[in-house]
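Chemist: The following block contains a protein sequence and its predicted model.
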Amino acid sequence: MANGRPEPVFVATLDRIEDEEAPLLTAFAAVRDVREGRTRAGRPYVDLELADQTRSVAGKIWDDASAAIQTAAGLRRGAVVKLLFRSEHYQGALQLNVRGIRTLTEREPGYDAGRVFGAGYPKVADSLCANLVFDIETVPATELATAPETIRKAVHRHAERQGGDEDMVMGLSPMLGKVVSLAYGEADAETDDGVRVLVVPPPEHDEAQRAAYPPWMQPVSEPELLEAFWALAAHAGVVITYNGRTFDVPFLVGRSLVHGIPARVDLLGNPYALRPHLDLYRVLTQGRPLGPMTLDMVCWSLGITSPKDEMDGSQVAPAYARGDIEMIATYNRKDVVATAAVFRRVREQVLRFRDDW
């Protein structure tokens, strides 16, 4: 006890807060959202959304903690903070009454990044992005012939309606397909130098072949790829995709469900919000049928090099079947470079004029 006040108790993870009875607690967390407001009486406050690998929790800073309010106002989404707080409940849910908050110092005692960002953090710790652009490539996860008859018939019917390609149908379903390549990079990088690709090697690739991959390709299992993605998303201030609300994110959520991996960041919430997930396709179409609006078409219209000149999605499964994972990763990487270029144009000419950006 210092100066008659009880020493705060450190809580290693947010899911253990309610197990503690101490009046003051401390913990590390990543900031998911910061919203400033005022009460009807004009008192300022800050609402926080905080998270680690175990849970998300709401935080509140009242004006009697003015230093904490000032600190919170300058935080970005994805920042890691140390909290001093009281554990309270509001409308039946846990809420942290935050008394103090600060960003971490170098080599912060007691801080474990894995506890905040999850098991995938070590694989991407040196390539975290504030403005994360990503894209995935998928293939069938199993042989259709091994599936139950009801599944085979469902795939066959769907393939007939879509043009007869059963492999394509399977590769587009998170229940029947798998992610074999996830390319990601910082949106402000204008070349592919900073774009990394997590790849799931074809089964026939041995250790020698994997060791020969280019340095920007990192071989992982699909569960490791998924864990790494959620760590990247948890750290990012904004996650940027092209049509990611329709395909990439639901696919990753579905595959995470299959593998029992928590989908720890909500990237499918309010479809009109620009953060945490900025889907450029939705920004350009606003959900209206405006004719073809593929990434290839947008790149052509804006004078941006298209990744579709050398390959398209229909060629991914055959390339994987013959073991050409580097071809897939190169194509995936170019998708990210193109998406980042579209983002920079949209940010400069559209987003900076919007109040919600």
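Modeler: Nice, thanks for sending it over.

Chemist: When you work out contacts or count neighbours from here on, use the C-alpha atoms and nothing else.
Modeler: OK.

Chemist: for the chain, what spans make up the strands?
Modeler: For the chain, the strands defined by DSSP state E occupy 9-10, 25-38, 44-51, 56-62, 80-90, 93-103, 131-140, 177-186, 196-199, 217-219, 238-241, 277-279.

Chemist: want to throw those strands into TSV with distance to residue 121?
Modeler: Conversion of the strands of the chain to TSV gives the following (distance: least, Cα to Cα, whole Å):
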stretch	distance to residue 121
strand 9-10	22
strand 25-38	13
strand 44-51	15
strand 56-62	18
strand 80-90	13
strand 93-103	19
strand 131-140	15
strand 177-186	14
strand 196-199	13
strand 217-219	14
strand 238-241	16
strand 277-279	20
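
Chemist: looking at the ones you listed, which is closest to residue 114?
Modeler: strand 25-38 (11.1 Å; Cα to Cα).

Chemist: Reformat the strands of the chain as CSV; add mean neighbour count.
Modeler: What follows is the strands of the chain, written out as CSV (neighbours: other Cα atoms under 10 Å):
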stretch, mean neighbour count
strand 9-10, 17
strand 25-38, 20
strand 44-51, 21
strand 56-62, 20
strand 80-90, 18
strand 93-103, 19
strand 131-140, 25
strand 177-186, 26
strand 196-199, 26
strand 217-219, 21
strand 238-241, 26
strand 277-279, 25
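
Chemist: who wins for proximity to residue 268 among the ones you listed?
Modeler: Per Cα to Cα, nearest to residue 268 of those: strand 277-279, 7.5 Å.

Chemist: and residue 154, how many residues sit next to it?
Modeler: 10 (other Cα atoms under 10 Å).

Chemist: how about the strands of the chain, which one is nearest residue 248?
Modeler: When the strands of the chain are compared by Cα to Cα, strand 131-140 sits nearest residue 248, at 6.4 Å.

Chemist: dropping in the other structure now:
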Amino acid sequence: MTDEFRRKAKNFLLLDIETVAGYASYDQLPERMQKLWDKKATVLRKGDESVSNEEYFYDRSAIYAEFGKIVCIAFGAFYWDENNEIAFKVRSFSGDDEVKLLLEFKALIEKYPAEQLILCAHNGREFDFPFLCRRMLILGIEIPKALQITGKKPWEILHQDTMDLWKFGDYKSYTSLDLLAAVFDIPGSKNEMSGDQVTRVYYEENDLAKICRYCREDVVVLAQLYLKMHSFQPVRADNITRVE
């Protein structure tokens, strides 16, 4: 590890969010929102009539901040143990009360100097960071300075994104965290479930703990991938701490 990385690690948080449809079914959407979803879904489906707007809402609305909600935020940080070996600790905030969840996360990141905090996620620039900001605005929560990017110059935005790092300036395609984990021979996080099952597990299985385990494991994978992409050795399995 370089001295620069050790210094950066003090104000470095890796994170992942899990989102679900904002309502258990299309029928529960307010009428005004139903009409707006119908309009959006018609465009997204591109003429495909095999799936109804109602089914499409359950399957796809979780990825849109206007129609979905956050149920879990997992985050982790690097540190060095008593033997001076790199270690990693991951925990999560979760709950049905999204306002409470977001306020907990806001309080966490505001403990760090806003001008020094580096937030890292996979596809974070396109999904995690804007989703967090949009949900905070919708729910009347002031966006913490570390997440605010309006008016900032590119070099003033400290966010890191492992998908951006992998693109090397190529904007043609999306590369999943799971695929990169396989490429770099990192144990995956899809043992219990996958991302497209989160809404079903939340509403049908009522198993938020399962979602949180999955979310925390994604952050572990993210941490190991970040190290690999910077030519560092991964954290040993017994130096990873998971907090329920």
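Modeler: Looks like it arrived, so ask away. Values in this document were obtained by computation on a predicted structure and should not be read as measured data.

Chemist: Start and end of stretch 310-320 of structure 1, how far apart?
Modeler: 16 Å (Cα to Cα, to the nearest Å).

Chemist: My error: substitute stretch 141-152 of structure 2 in the last question.
Modeler: Per Cα to Cα, the first residue of stretch 141-152 of structure 2 is 21 Å away from its last.

Chemist: Give me the buried stretch members for that stretch, please.
Modeler: Under the neighbour-count criterion of 16 or more other Cα atoms under 10 Å, stretch 141-152 of structure 2 has 143, 146-147 buried.

Chemist: need the contact list for whatever residue of structure 2 lines up with residue 264 of structure 1.
Modeler: Using TM-score structural alignment, the equivalent of residue 264 of structure 1 in structure 2 is residue 144. Applying Cα atoms under 8 Å, 6 or more residues apart in numbering to residue 144 of structure 2 gives the contacts 106, 109-110.

Chemist: Tell me which of those residues persist in structure 1.
Modeler: Of those, the ones still in contact in structure 1 (both residues aligned by TM-score structural alignment, their matches' Cα atoms under 8 Å) are 106, 110.

Chemist: and the residue most central in space within structure 1, how far is that from residue 77 of structure 1?
Modeler: Geometric centre of structure 1, nearest residue: residue 233, 2.7 Å, by Cα atoms, centre = their mean. Going from residue 233 of structure 1 to residue 77 of structure 1 by Cα to Cα gives 10 Å.

Chemist: Kindly report the same for residue 232 of structure 1.
Modeler: Residue 232 of structure 1 sits 12 Å away from residue 77 of structure 1, going by Cα to Cα.

Chemist: of the two, who's got more company?
Modeler: The residue with more neighbours, out of residue 232 of structure 1 and residue 77, is residue 232; 28 against 20, by other Cα under 10 Å.

Chemist: Verify the stated contact: that one with residue 124.
Modeler: Yes: look at residue 232 of structure 1 against residue 124 with Cα atoms under 8 Å: they come within range, at 7.1 Å.

Chemist: which one among the buried residues of stretch 141-152 of structure 2 gets closest to residue 78 of structure 2?
Modeler: Nearest to residue 78 of structure 2 among those: residue 146, at 18.9 Å, using Cα to Cα.

Chemist: Return the distance of the longest helix along structure 2 from the chain's centre.
Modeler: In structure 2, assigned by DSSP state H, the helix with the most residues is helix 208-229. Distance of helix 208-229 of structure 2 from the chain centroid (Cα atoms, centre = their mean, to the nearest Å) equals 10 Å.

Chemist: ok, residues contacting that helix?
Modeler: If you take Cα under 8 Å, 6+ apart as the criterion, helix 208-229 of structure 2 is touched by 14-18, 71-76, 90-92, 94-95, 121-122, 162, 165, 177, 180-181, 184, 186-190, 192-194, 198, 201-202, 233-235, 242, 244.

Chemist: Tell me which of the strands of structure 1 approaches residue 270 of structure 1 most closely.
Modeler: strand 277-279 (9.2 Å).
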